[in-house]
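A.B. asks: Take a look and give me a structure for this.
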Amino acid sequence: MKKIIMKKEDIHRGTLVLVNRDYPLRVERERRLCQINTNYPEVVLEKEASVTLKKLLEEICGENEIALVSGYRSKKEQERIYQTSLWENGGEFTRKYVAIPNHSEHQTGFAIDVGEKREEIDFICPAFSNEGAGKKFRAQSYQYGFIERYTKEKEEITKIAAEEWHFRYVGYPHSMIIKERGLCLEEYIELLKDYPYGQKGLSYLAADKQIEIFYIRAEEETVILLPENSLYKISGNNVDGFILTLWR
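C.D. replies: Sure, this is the predicted structure:
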């Protein structure tokens, strides 16, 4: 068996971290940030998300129709955006559409705002309709590990108004399960607690490969035993534990 040791603070790292009003980003760490498109040099994401988004845009031939509006933001940048919105748009609008610093998904490096290519683009609420390239992007995004993070149906749970332009990278197959079950990320993280490691996992069949997903509660030092030569991925959930994705 292969032994993996995770520290308690590792729950704040990974593609499945839940960042919202209740669970802030707690760890500032060095990131592997990469450009997605040279036409948008300031819009960067964590490498895994950046590479995958580039493939998605190429697949739908959307590079010339979809604008990359905002990707990773530092805490300082999020503070500036929040304060500027308070000044220009008022408190009610800002609470609906702009997260307070350390509670923004953009600080994870896994969130991207996209919009229709226009001469003028609203930075906070870019237009991104469900037609043309926007429709193709939404249809394919889940296959590439992205979810539409804030929808009208889930506003009471996410506490964020619907944002048709905001997509979050969670990785495959998590994106597909979230889509197929009609969940938001908050609900998915809670659902996975029903599948503790050592018992039956949440199964997903993809390309004739069985994928199992498990929840592991974090201890001060969490020891995870895995089959030798197994293909796996571990992410913190930023709440209380880890999500293990295991390819059988």
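
A.B. asks: Could you use CA atoms for every contact and neighbour count after this?
C.D. replies: Fine.

A.B. asks: buried stuff in the lengthiest strand in the chain?
C.D. replies: For the chain, the longest strand by residue count, based on DSSP state E, is strand 209-217. Across strand 209-217, burial judged by 16 or more other C-alpha atoms under 10 Å covers 211-217.

A.B. asks: Next SSE downstream of the top helix by length along the chain?
C.D. replies: Counting by DSSP state H, the longest helix found in the chain is helix 75-89. Next in sequence after helix 75-89, counting helices and strands by DSSP states H and E, comes helix 91-97.

A.B. asks: Following up with a second sequence; could you model it the same way so I can compare the two?
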Amino acid sequence: MSKKKISKEKSIQHAKMTTEIVISLVLVGACAFFIRNGLNHTKKIEPSPYVEQKAADIEDPTATTLPDPNQTIYESLSVETKSKFRGDLILVNKEHQYFGGSEDLVSITDMNYENEIDCFSAVDSTYTILRQVYGPMTKMIQDFYELYHNDTLLIYGSYRTTDFQQELYDNDVANNGGEESTRVAKAGFSEHETGLAFDFSETENNDYQGTGDFEWINANCYKYGFIVRYTSSKEKITGFQNEPWHFRYVGIPHAYYMDSNDLCLEEYIDLIREHPYDKLKDHLEFSDDKGNDYEVYFVKSDDGSDKTTVPVPAGVRYEISGNNVDGFIVTVYKGQKPIVEETPTKTFEDTSEENTENSEDTDSEETEEYNEY
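C.D. replies: Below is the predicted model:
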């Protein structure tokens, strides 16, 4: 091959390579132009001054938040405002009237007969008491009997009608020659009208002073939900003289606290009022001598409405009682599940007006022997 021909081929290759380099440079320059132009037209978006800037929380789908087992969850319960005049903790005294009616009463002697109880008695079958009081009253007397084998206890005062209470009051005024009775509560202002109270006597001496064997009852009645309502140390507060025979049902938690802290019912009602629901960390909390834990708080009644909203714990046993003054008392049985109420297997029904008339006639016979009201 001649040198001239080889030189021509090299020239062609050189020209081809030069052309490719030029085209590549043009393409690189064009890309750079478009990229720079795009960046020049890009505007930075500033954060809004009206939105608080926070780091985004990224949830871990595997994480589990466990509820605090010690935290009480409350829910709202609507109750009749007028029900503040009902319940185991109603305060009935010379200043606060009881607005009675529709009491669930049972005959003490009839219930004793049905349940084969023979360690105590009542004057006759017309002596009645609230159904929920009969059980703990009977249990207390049975335990007393097992200790002392003393069957002389007699229920000598129990539920009274307003009419009979008025009769007692009028008789006491007439017998003592005064304008007012200093021993008998006026009609409407006696605990006996609630069915929550009863009086002891005994069949040997017809007198009960809470001494001797009976001292055990007065010292241990709180274990069954009862208090000795009137004592000499609280006479200025209650307005009544010492009456060791007069017992009032308030429920075990409250009877325990009152006994342990030497409080009468008036003092206890005032104390609970100082622990309103709104102050969640300042509810009244205590444990009894059996290790049961309680929480008690007060809810003021909405007297301008037919209904009052009462906060109650969810999934926990609780009870609501009016205080017969200005609101409701909620008792929480901490750690206990709600109780499912069952229909009583034994009932007593007053089936005739004759029973009521007999009750008034029989009760009037005890007027002269009463020293407690």
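
A.B. asks: still on that earlier bit, superposed on structure 2, what's the mean shift for the longest helix of structure 1?
C.D. replies: Superposed on structure 2, helix 75-89 of structure 1 shows a mean distance to its aligned partners of 1.6 Å (mean C-alpha distance after the TM-score superposition for structure 1).

A.B. asks: Alignment lookup: Thr152 of structure 2 to structure 1.
C.D. replies: The alignment partner of Thr152 of structure 2 in structure 1, by TM-score structural alignment, is Glu65.

A.B. asks: can you check Tyr230 of structure 2 too?
C.D. replies: In structure 1, Tyr230 of structure 2 lines up with Tyr150, judged by TM-score structural alignment.

A.B. asks: which residues of structure 1 fall in helices?
C.D. replies: 47-59, 75-89, 91-97, 132-141, 155-158, 174-181, 185-191.

A.B. asks: can you list contacts of stretch 100-109 of structure 1?
C.D. replies: Here stretch 100-109 of structure 1 makes contact (C-alpha atoms under 8 Å, 6 or more residues apart in numbering) with 19-21, 23-26, 33, 44-46, 71-76, 78-79, 82, 98, 111-112, 168.

A.B. asks: Run through the strands of the stretch 251-373 of structure 2 in chain order.
C.D. replies: 284-287, 293-300, 307-313, 317-322, 327-334 (DSSP state E, counting those that start in this stretch).

A.B. asks: Quick one: closest of those strands to Ala30 of structure 2.
C.D. replies: With C-alpha to C-alpha as the measure, strand 307-313 is the member of those nearest Ala30 of structure 2 (75.5 Å).

A.B. asks: how much does the closest one deviate in direction from strand 293-300?
C.D. replies: Angle, strand 307-313 of structure 2 to strand 293-300, by axes from the mean of the first three to the mean of the last three C-alpha atoms, to 10 degrees: 160 degrees.

A.B. asks: packing partners for strand 307-313 of structure 2?
C.D. replies: strand 74-80, strand 327-334 (3 or more C-alpha pairs under 8 Å, 6 or more residues apart in numbering; DSSP states H and E).

A.B. asks: if you compare the ones you listed, which one is most tucked away?
C.D. replies: strand 327-334 (a mean of 23; mean count of other C-alpha atoms under 10 Å).

A.B. asks: Now do that one: distance to the chain's middle.
C.D. replies: Counting by C-alpha atoms, centre = their mean, to the nearest Å, strand 327-334 of structure 2 is centred 2 Å from the centre of its parent chain.
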